[in-house]
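>>> kindly return the folded structure for what I paste below:
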Amino acid sequence: MPLIGLGLATIGASGKTLDVFFPLIAFAGGDLESSNLYNSWNQLMDDNILEIQDVEALNIEDKTTLSALQSLNSNIKLILCRIQEDITIQSIEEAYLKLHLISYKFFQPNTLNLDNLFNTLPNVAWTNNGPIELESINHSILESKRAHRSLEIKSIDKFPRLTDYIVPPGVRIADTSRVRLGAYLSEGTTVMHEGFVNFNAGTLGAAMIEGRISAGVIVGKNSDLGGGSSTMGTLSGGNKVKISVGENSLLGANAGLGIPLGNNCIVEAGLYLTGGSKVEVFDRDMVSQGVVKADQLSNQDNLLFIRNSLSGAVEARINLKSVELNDALHKNQ
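Just a heads-up that it's a prediction; the model follows:
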């Protein structure tokens, strides 16, 4: 776990850190270059956060990176942030480093301790000129009008969009405002305009995302979230179960999912399946096996969940179909 991130921290008018971009992360026990950087940086640090005054002290061999770090704006500080063990988040620098670790795909969702994340991150205005403190935003708007300069406020939130920091290889994102920093997007993933991926959530392989991946939710490879579909998160509302979608599965348009779904499963369009939903289970010969709560079918493979159009009852049948993605839509070169 020991690692150190090299970050560019944006400092607001009040002197508080607003965000941190980590272009380089070094790991203890990583490959030779990474391990050497970690050891070099670790010797500079008495505390877990250190402001760097002399770029040469970082021993960075890449000349392009070194040059970029030598010409920083006055509101940008160069820092090192060290994480020695995975404990509750203590600082905004650590919070941003953990979000980067997930989006760089060093760690999968739900494998890092993100406790205290929301309390640590400030709510800021995300603009085309970077983050601005909310206490300063009205003055910034006035100044932009006076100078006839563009100031676009893209959102007011604790989380920025992923692509302002990291562009994952081999993905398509139709609307970048709908994918937060901390999202985990595997190569071959396509996120269409109505798709959404929260932090600490994402895809473990090529996937079509036209629905919502809530925080904590992971989607297996070759699976499809249809337009307007939704997965139940754990941030609010009382749900404590981590929802997942298995491999080769389909969540139909406007469907919803409140249980972990197994491999090769289908939830029909428009059906919201919660853990408490009463489901009649049928075997391969369409003989009823009784009624159970949906959460008893969690992580079971080869199921087709439908609502009987005559009785209105929710049924789980053996899924005889296979879900296949259109390869042409996922060769994101």
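
>>> switch to C-alpha atoms for all contacts and neighbour counts from now on
Fine.

>>> how about the helices in the stretch 1-150 of the chain?
For the stretch 1-150 of the chain, the helices defined by DSSP state H, counting those that start in this stretch occupy 32-42, 63-69, 92-103, 117-120, 134-146.

>>> pull out the buried positions in the second one.
Yep, that's helix 63-69 we're talking about. Burial within helix 63-69, assessed by neighbour count using 16 or more other C-alpha atoms under 10 Å, is assigned to Leu69.

>>> one more, please, to line up against the first structure:
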Amino acid sequence: MTNSVFSLGLGVGTQNNKGEWLEVFYAQPLLQPSEQLVGLIAEAVGYEGGNQAITVAKAQLQKLAGLLFDAEEKSQAKIAATLAEGNQPAVITILASDAAPETVAECYLKLHLLSHTLVKPHGVNLTGMFGVLPNVAWTNKGAIDLAELDDAQLKARCNGEIIDVLSVDKFPKMLNYVVPAGTRVGDASRVRLGAYLGEGTTIMHEGFVNFNAGTEGPGMIEGRISAGVFVGKGSDLGGGCSTMGTLSGGNSVVISVGEECLIGANAGIGLPLGDRCTVEAGLYITAGSKLNLLDEDRNVVEVVKARDLAGKSDLLFRRNSISGALEVLSNKSAIALNAELHSNN
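As a prediction, the model looks like this:
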């Protein structure tokens, strides 16, 4: 195998009674793996190219572990050996290209790439993912097919047990799969697999981060980071604030927050912000919002639409307390995050 491969992962997961994948865990997904590693995997499991999710037997995993140990590919060898010792179904997913995912295993590999911070939001092709991923009952007993949930609950009750259904969703909690280095998350249920949390990120209990979204870090997040939104270094999203994502009205416009920005409590944005911008608490600005552009003497220079300021830095968005008009002016006081809030000690 000489052609380069985009990504691969050795995984273990859950299947329903029909043998269909519900979810897959990849302990150490790889981006741009070595040709040697890909060649050894091809030898062990018969991979011949393209994007494939190959369900593997114990004997194949044992053979692969031996090949990898001999080739000094120790980290992946240990994973293969551990999978071989288990009793759960295992899969090796190899992506020759970053094409739209066609299987559950491919979707989960790409979500892992994001949450392992190997690729940034919008850095991997997720086209059609919603049609591929099944809705799953996420329970204290693991993932359960919705069609099999009633039977599972009955059997559990008959054994004096209770299945606690934590959510019904296409996406699990990120922390059950990945815990990024140097991060804090107050409520694990509010961060989906596929979120990107850079080192130094703190997600408070009311903060939320969707898939294909996240923070460069460090950052303090007490508001909502919707799908597709990426927040730059040193920015603060206040309690209850919102960012309009591609799934919540942003459409094809990529909403982002630059470095050292502050979105106040209960505020929101529907346009990309540059660096060192501040949005006053309680103020929601959409791309079509009309704003009075003020000069240094607080005189109105012109009326602009917010979309005309997309990506511009050093702006303060506020509402005039007397007239109620929306205003924008030069931001003279960029925020600085408290470094102690992002300490890993």
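
>>> deepest-packed of the helices of the stretch 1-150 of the first structure, please.
Greatest average neighbour count among the helices of the stretch 1-150 of the first structure goes to helix 92-103 (a mean of 24), per mean count of other C-alpha atoms under 10 Å.

>>> helices or strands up against that one?
The contact analysis (3 or more C-alpha pairs under 8 Å, 6 or more residues apart in numbering; DSSP states H and E) places helix 92-103 of the first structure against strand 17-27, strand 76-83, helix 117-120, strand 183-184.

>>> mean shift of the first one relative to the second structure?
Which is strand 17-27 of the first structure. Once fitted to the second structure, strand 17-27 of the first structure is off its aligned match by 1.7 Å on average (mean C-alpha distance after the TM-score superposition for the first structure).

>>> what sits up against that strand?
Strand 17-27 of the first structure is contacted from outside by 1-12, 34-35, 37-38, 92-93, 96-97, 100, 122, 124, 131-133, 165, using C-alpha atoms under 8 Å, 6 or more residues apart in numbering.

>>> distance of the equivalent of Gln28 of the second structure over in the first structure relative to Arg284 of the first structure?
Matched to the first structure by TM-score structural alignment, Gln28 of the second structure sits across from Leu24. Going from Leu24 of the first structure to Arg284 of the first structure by C-alpha to C-alpha, to the nearest Å gives 53 Å.

>>> in terms of neighbours, single out the busier of these two.
A direct count of neighbours by other C-alpha atoms under 10 Å for Leu24 of the first structure and Arg284 places Leu24 higher, at 14 against 10.

>>> deepest in the core, which of the helices and strands packed on helix 92-103 of the first structure is it.
Burial among those, expressed as mean neighbours by mean count of other C-alpha under 10 Å, is greatest for strand 183-184, which shows a mean of 30.

>>> what's Ala99 of the second structure aligned with over in the first structure?
By TM-score structural alignment, Ala99 of the second structure lines up with Ile87.

>>> burial count for Ser189 of the second structure?
Ser189 of the second structure: 17 surrounding residues under other C-alpha under 10 Å.

>>> same check, this time on the one 5 residues further on
Other residues within reach of Gly194 of the second structure by the criterion other C-alpha under 10 Å amount to 32.

>>> so what does it match up with in the first structure?
Per TM-score structural alignment, the equivalent position to Gly194 of the second structure in the first structure is Gly182.

>>> you'd agree that match is up against Lys105?
No. Between Gly182 of the first structure and Lys105 there is no contact, the gap being 9.4 Å when judged by C-alpha atoms under 8 Å.

>>> ok, the counterpart of Leu112 of the first structure in the second structure to Ser167 of the second structure distance?
Using TM-score structural alignment as the criterion, Leu112 of the first structure maps onto Val124 of the second structure. Distance, Val124 of the second structure to Ser167 of the second structure, by C-alpha to C-alpha: 26 Å.

>>> in what helix or strand does the aligned partner of Val168 of the second structure in the first structure lie?
Under the alignment (TM-score structural alignment), Val168 of the second structure maps onto Ile156 of the first structure. Assessed by DSSP states H and E, Ile156 of the first structure sits inside strand 153-157.

>>> would you turn the helices and strands packed on helix 92-103 of the first structure into TSV with distance to Leu250 of the first structure?
Listed next are these as TSV, based on distance: least, C-alpha to C-alpha, whole Å:
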stretch	distance to Leu250 of the first structure
strand 17-27	35
strand 76-83	38
helix 117-120	32
strand 183-184	19
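
>>> next, the angle helix 134-146 makes with the strand holding Ile156 of the first structure.
Orientation of strand 153-157 of the first structure against helix 134-146 (axes from the mean of the first three to the mean of the last three C-alpha atoms, to 10 degrees) gives an angle of 170 degrees.

>>> so which elements touch strand 153-157 of the first structure?
If you count contacts as 3+ C-alpha pairs under 8 Å, 6+ apart, strand 153-157 of the first structure packs onto strand 124-127.

>>> could you tell me where the strand it packs on falls in the second structure?
Using TM-score structural alignment, the residues of the second structure aligned to strand 124-127 of the first structure are 136-139.

>>> give me the contact list for the matching stretch.
22, 143-146, 149, 163-170, 172.

>>> check stretch 322-329 of the first structure too.
Under the contact criterion C-alpha under 8 Å, 6+ apart, stretch 322-329 of the first structure has outside partners Thr190, Ala207, Met208, Asn222, Ser223, Asp224, Asn248, Ser249, Leu250, Asn264.

>>> which part of the second structure matches it?
So stretch 322-329 of the first structure sits over residues 334-341 in the second structure, by TM-score structural alignment.

>>> pull out the buried positions in that stretch.
Neighbour-count burial for stretch 334-341 of the second structure, counted by 16+ other C-alpha under 10 Å, picks out Ala334, Ile335, Leu337.

>>> got it, and stretch 174-188 of the first structure?
176-188.
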